[in-house]
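[1] Quick one, structure for this:
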Amino acid sequence: MASDDKPEIVDRGVKDKGDDDDKGGFMDKVKDFIHDVGEKIEETIGFGKPTADVTTIHIPCINLEKADIVVDVLIKNPNPVPIPLVDIDYLIESDGRKLLSGLIPDAGTIHAHGEETVKIPVTLIYDDIKSTYNDIEPGSIIPYRLKVDLIVDVPVFGRLTLPLEKTGEIPIPYKPDIDLEKIRFERFSWEETVAILHLRLENMNDFDLGLNGLEYEVWLSDMSIGGAELEKSTTIGKKGISYVDIPISFRPKDFGSALWDMIRGKGTGYTMKGHINVDTPFGPMKLPISKEGGTTRLKKDDDDDDEEGVTVTPES
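    Below you'll find the model as predicted:
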């Protein structure tokens, strides 16, 4: 065989390491390209992460048994499509101790390029709190921390958790103490007598009570002398005392010896029940007032105080 006819030998041995580097570099470029395309699509279509904020905390109802609380959360959706609000997970604690927690599933949808105020209603039952934490006293104000996790499902980003937190204070209300200290007769008749009841109201709470209404009924010696609604504006400071005069009319001839005991200066037993309507830093409240087994007396001319006495004289 002639030398010109010898076959050409080609080396097909192991590839250079540089070949792998070239391949890796190529794959990285592909990934970067896909990422860049994704960002361009995101910028073009306008996808973005939603935002949320606690705007207001309302206390629409508060009394001696419970406090209804509504948390307003404003959620903004910058995306061109609606996003579902999958779950709302919330926790209320005080000084690191859990007061209440819960989960609200399938809480709705946030419209495209829109914003929604989502309301989270919760109820604090005071008996549950006081039975769990003995050191929480009626009439006190306790700090609270509200934690909310909003779970949303967003295209491109997937499922996201938006954590929120808010702090504040909430009261543990206590009913005021009431005493009927004296009764002054303005006009006396056996058929109808008009009297003024001198009430002493003591605020047992660590916050002011703005008294703006009073509903009451009074019994003397187990016999009702009636009641009424009274609009009265005054402020009873925290841990303070206020005095209120309220008019009442009744028929003395229906009372027998109880009225004569008062006229002769003796005390007589009484019971008083009702409600007071008050404004507080936490919203309006309707608090019960009650006094049973108390003793009161007629205000007479010779009583040793600064208030002028009233002489009781039957009408002709």
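[2] contacts, neighbours, all on C-alpha from now
    Will do.
[3] The residue lying closest to residue 290 once chain neighbours are set aside: what's it in contact with?
    In space, and not counting its chain neighbours, residue 290 is closest to residue 273: 4.3 Å by Cα to Cα, 6 or more residues apart in numbering. Neighbouring residues of residue 273 by Cα atoms under 8 Å, 6 or more residues apart in numbering: 216-218, 288-291.
[4] ok, now with 6 Å
    216-217, 289-290 (Cα atoms under 6 Å, 6 or more residues apart in numbering).
[5] Show me which of those residues is closest to residue 104.
    Minimum distance to residue 104 across the contacts of residue 273 is 37.4 Å, recorded for residue 289 (Cα to Cα).
[6] next up, for comparison:
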Amino acid sequence: MDILEKAKNYVSEKVANMPTPEATITDVDLKGLGLDGITLLAKICVSNPYSVAIPIGEIVYTVKSAGKGIVTGSIPDPGSLKANDKTMLEVTVKVPHSAVVSLARDIGGDWDIDYLLELGLIVDLPVIGNFTIPMSYAGEMKLPTFSDLFMGKSSEPEKQVDDK
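    Coordinates of the predicted model:
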């Protein structure tokens, strides 16, 4: 084995054993319901093992339901990851009403939509280059009933007042 081959093997081994940032989706909430569709808010916790901040190039996402992709998109240049720390990111995903209506058979009797949110966090790592951290989150969206929309049903419990 010549010296060039040994050097390549050494570098390959070091890069393979190099720690990489890790990310998890901690929560997905229904942020809003409007005329343009449903807005989901995904909260992501990303840990950066390096002593330098790492730029995030892009976040790509796909929302699937009943095995079909209903919306895809990306968020360009969402910021950077703090050095030697955890960074909380919030990703807003818009699902148009047309996509929700196409899922009517999934809604059925329980008035919800089962979904899978897939996210890819693309970071620019030194030496390695662009690296995608894949994440997914399965959940269900409870759809508002007509009484929720028109009667202004509150999710807070009613308070009782004592007149003593």
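[7] Can you redo the contacts of residue 273 of structure 1 as TSV, where the extra columns are secondary structure?
    Formatted as TSV, the contacts of residue 273 of structure 1 follow (DSSP: H, G, I helix; E, B strand; the rest coil):
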residue	secondary structure
216	strand
217	strand
289	strand
290	strand
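[8] ok, now which ones touch the equivalent of residue 60 of structure 1 over in structure 2?
    In structure 2, residue 60 of structure 1 lines up with residue 31, judged by TM-score structural alignment. Neighbouring residues of residue 31 of structure 2 by Cα under 6 Å, 6+ apart: 39-41.
[9] ok, back up a step: ok, and the residue nearest to residue 290 of structure 1, which helix or strand is that part of?
    Using DSSP states H and E, residue 273 of structure 1 sits within strand 268-280.
[10] Test my guess that residue 110 of structure 1 contacts residue 83.
    Yes: counting by Cα atoms under 6 Å, residue 110 of structure 1 touches residue 83, with 5.3 Å between them.
[11] Could you point out the longest helix of structure 1?
    Longest helix in structure 1 by number of residues, with DSSP state H as the criterion: helix 17-45.
[12] I'd like the distance from that helix to the chain centre, please.
    54 Å (Cα atoms, centre = their mean, to the nearest Å).
[13] Name the residues of the helix or strand following that helix that come out as buried.
    Later in the chain than helix 17-45 of structure 1, the nearest helix or strand by DSSP H and E is strand 51-62. Residues of strand 51-62 of structure 1 classed as buried: 52-54, 57, 59, 61-62 (neighbour count, 16 or more other Cα atoms under 10 Å).
[14] so how much does strand 51-62 of structure 1 differ from structure 2 once superposed?
    Overlaying structure 2 shows strand 51-62 of structure 1 at a mean distance of 1.7 Å from the equivalent residues (mean Cα distance after the TM-score superposition for structure 1).
[15] what's the distance between that strand and the middle of its chain?
    Going by Cα atoms, centre = their mean, where strand 51-62 of structure 1 is centred and where its chain is centred differ by 9 Å.
[16] Perfect, I'm done here.
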